[in-house]
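Q: heads up, no residue letters with this:
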């Protein structure tokens, strides 16, 4: 057991729950049965009206610290948990997701061995309810690829992540700005990746339960606006620009399908040049093959979405070709 902070635990697991229902005991059980025992679990009862509060109060494990409050939103609840944390590493856990027994041990080992990294996630198996879906969140593992992917999307499973407390002290905690959350996790990982290296473990150490409403707690259009805001900020930072310019907004809006936010005459070649510059900077001046492929794919996506927007006939031809390819894929295996 590691305990080098004058009696404080090495890890603080932070969980916010509102009306956890039947999933909560199983999720908590996967944390309390971790092979790494030097942790505290900070459970924030975020305005529950079911049996969540009494259940949490009934837990006798001394590592569990329970706090009750009115609903402060996910970001507000997690920030309270972080403010109460005594560990040097902050691990996330959701009330309905499951953790492999080795998850915390492997993440602590990684951060101890990689002092330049501030964030470590894991790959995840996707369940729908209590059943495996056969699908996975097999996100990239390497820092450069993750930092490029973060320009547009979130390559981390929220409930799989462990972060250095010292990094949060430096870059700040979850944003509560309505213009940037949700997705508060994507926004925070973006800020962390600007100052530190990030990674995912290659093992699937998390079971992520897919919920229809998990993509956005605020509706599709407000969520899109926030994605474009964060993504354009990421693009600006990746190319050394202090604030997003129209080219960055156009790129983010095109990728996320936010047509109303695209300018009347977007500069497609300028957007592709921005992507090349971002890849060059992220790669430290030496764009490795996998990163180069990411850049080329992103440029192709931008050009494709630009053509769909500018030339309706292109979209009809593209959809017809896609349907033909899909039909051929179904026919070929049947003929073998």
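A: Noted; the coordinates are in hand. None of the values given here were measured: they were computed from a predicted structure.

Q: every contact and neighbour count from this point should use C-alpha atoms.
A: Fine.

Q: ranges for the helices of the stretch 151-300 of the chain?
A: In the stretch 151-300 of the chain, the helices defined using DSSP state H, counting those that start in this stretch lie at 165-171, 184-193, 220-238, 246-255, 268-282, 289-310.

Q: which one, of these, ends up nearest to residue 208?
A: For residue 208, the closest of the helices of the stretch 151-300 of the chain is helix 184-193, at 15.1 Å, according to CA to CA.

Q: re the thing from before, which of the helices of the stretch 151-300 of the chain is buried the deepest?
A: helix 246-255 (a mean of 24; mean count of other CA atoms under 10 Å).

Q: what helices or strands is it leaning on?
A: helix 220-238, helix 268-282, helix 289-310 (3 or more CA pairs under 8 Å, 6 or more residues apart in numbering; DSSP states H and E).

Q: comparison target, given below:
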């Protein structure tokens, strides 16, 4: 029997490794979403700080876990398996018709999920949609800089065909049925797993696009994963 997905539900995958300092605000941005039919799947990748305690305190204070349409699940990994393994674990746990990604140190605009669901419903040929985003230095949210490397329409396929990158992984939403077909992230390309995941859609002939509106906020800080490999925000 094929996997039965919940119509209309958005499963949001949040992976966290030692993100006690940032994850509460990340989750608050998801709690404030205008789109109600969601489940938040937090994959705690064996954090050694207070990440789990912060998540539990947030659940109790926010009341999200008690809502019929806003469910929260924390998956505690017994050992650290790394970014691609944590994301893919969350993807296997997701029951929604749609799946969204959210980095645990970033924020989403209150209408992000609503607008992405609307886009996918009005463009049935598109399998994945990202958005534009604005970056901010930690502690200076009001001083934002809009990204200028995101591309749209046919330019996306051309960019990836030339070896470029133009979709921000933290902003994406895609159809759960496509994950059932092509699977999750690879471990073959350390530091570029998100890039390979986008390419997998294109190689399977699945159209993707971006919404030009800024619907995501990227926090620049010294401990972010992208600095380990690239030292710049475009490759997060």
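A: Happy to help now that I have it. Treat the numbers as computed from the prediction; the structure is a model and nothing was measured.

Q: re earlier: could I get the helices of the stretch 151-300 of the first structure as CSV with distance to residue 49 of the first structure?
A: Formatted as CSV, the helices of the stretch 151-300 of the first structure follow (distance: least, CA to CA, whole Å):
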stretch, distance to residue 49 of the first structure
helix 165-171, 31
helix 184-193, 24
helix 220-238, 27
helix 246-255, 39
helix 268-282, 46
helix 289-310, 45
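
Q: quick one, which of these is nearest to residue 19 of the first structure?
A: helix 184-193 (20.5 Å).

Q: start and end residues in the second structure for that closest one, please.
A: Mapped onto the second structure using TM-score structural alignment, helix 184-193 of the first structure spans residues 193-202.

Q: go through the longest strand along the second structure and flag the buried ones.
A: If you go by DSSP state E, the second structure has its longest strand at strand 208-220. Buried residues in strand 208-220 of the second structure, counting neighbours by 16 or more other CA atoms under 10 Å, are found at 208, 209, 210, 211, 214, 215, 216, 217, 218, 219, 220.

Q: and the fifth one, what does it touch?
A: Residues in contact with residue 214 of the second structure, defined by CA atoms under 8 Å, 6 or more residues apart in numbering, are 109, 131, 132, 133, 134, 146.

Q: one more: the first one?
A: Residue 208 of the second structure sits next to 126, 127, 128, 129, 153, 156, 201, 202 when contact means CA under 8 Å, 6+ apart.

Q: hmm, which of the residues you listed are the buried ones?
A: 126, 127, 128, 129, 156, 201, 202.

Q: in strands, which of those fall?
A: 128, 129.

Q: related to what we said a few turns ago, want to throw the buried residues of strand 208-220 of the second structure into a markdown table with distance to residue 81 of the second structure?
A: Below are those laid out as a markdown table (distance: CA to CA, whole Å):
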| residue | distance to residue 81 of the second structure |
| --- | --- |
| 208 | 28 |
| 209 | 30 |
| 210 | 30 |
| 211 | 32 |
| 214 | 32 |
| 215 | 29 |
| 216 | 26 |
| 217 | 26 |
| 218 | 24 |
| 219 | 23 |
| 220 | 24 |
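
Q: residue 34 of the second structure: which of those is nearest?
A: residue 215 (12.5 Å).

Q: that closest one corresponds to which position in the first structure?
A: By TM-score structural alignment, residue 215 of the second structure lines up with residue 205.

Q: and residue 50 of the second structure, by the same measure?
A: Checking TM-score structural alignment: residue 50 of the second structure goes with residue 51.

Q: what's around its match, how many residues?
A: 12 (other CA atoms under 10 Å).

Q: what residue of the first structure matches up with residue 34 of the second structure?
A: Under TM-score structural alignment, residue 34 of the second structure pairs with residue 35 in the first structure.

Q: for residue 90 of the second structure, same thing?
A: Looks like residue 90 of the second structure aligns to residue 81 there (TM-score structural alignment).

Q: you'd agree that match is up against residue 40?
A: No: with contact defined as CA atoms under 8 Å, residue 81 of the first structure and residue 40 do not form a contacting pair (11.1 Å).

Q: can you list the buried residues in the longest helix along the first structure?
A: Across the first structure, the longest stretch assigned as helix under DSSP state H is helix 312-335. Residues of helix 312-335 of the first structure classed as buried: residue 315 (neighbour count, 16+ other CA under 10 Å).

Q: and it, what does it pack against?
A: Going by 3+ CA pairs under 8 Å, 6+ apart, helix 312-335 of the first structure lies up against helix 289-310.

Q: read off where the helix it packs on ends up in the second structure.
A: Per the alignment by TM-score structural alignment, helix 289-310 of the first structure matches no residues in the second structure.

Q: so the match of residue 90 of the second structure, which state does it fall into?
A: helix (DSSP: H, G, I helix; E, B strand; the rest coil).

Q: and the gap between it and residue 173 of the first structure?
A: Counting by CA to CA, to the nearest Å, the gap from residue 81 of the first structure to residue 173 of the first structure is 11 Å.

Q: residue 331 of the first structure now?
A: 52 Å.

Q: show me the contacts for residue 64 of the second structure.
A: 31, 70, 71, 72.

Q: dump these to JSON lines, plus secondary structure.
A: Below are the contacts of residue 64 of the second structure laid out as JSON lines (three-state DSSP):
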{"residue": "31", "secondary structure": "helix"}
{"residue": "70", "secondary structure": "strand"}
{"residue": "71", "secondary structure": "strand"}
{"residue": "72", "secondary structure": "strand"}
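
Q: kindly reformat the residues you listed as TSV containing distance to residue 231 of the second structure.
A: Output for the contacts of residue 64 of the second structure, formatted as TSV (distance: CA to CA, whole Å):
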residue	distance to residue 231 of the second structure
31	31
70	36
71	35
72	32
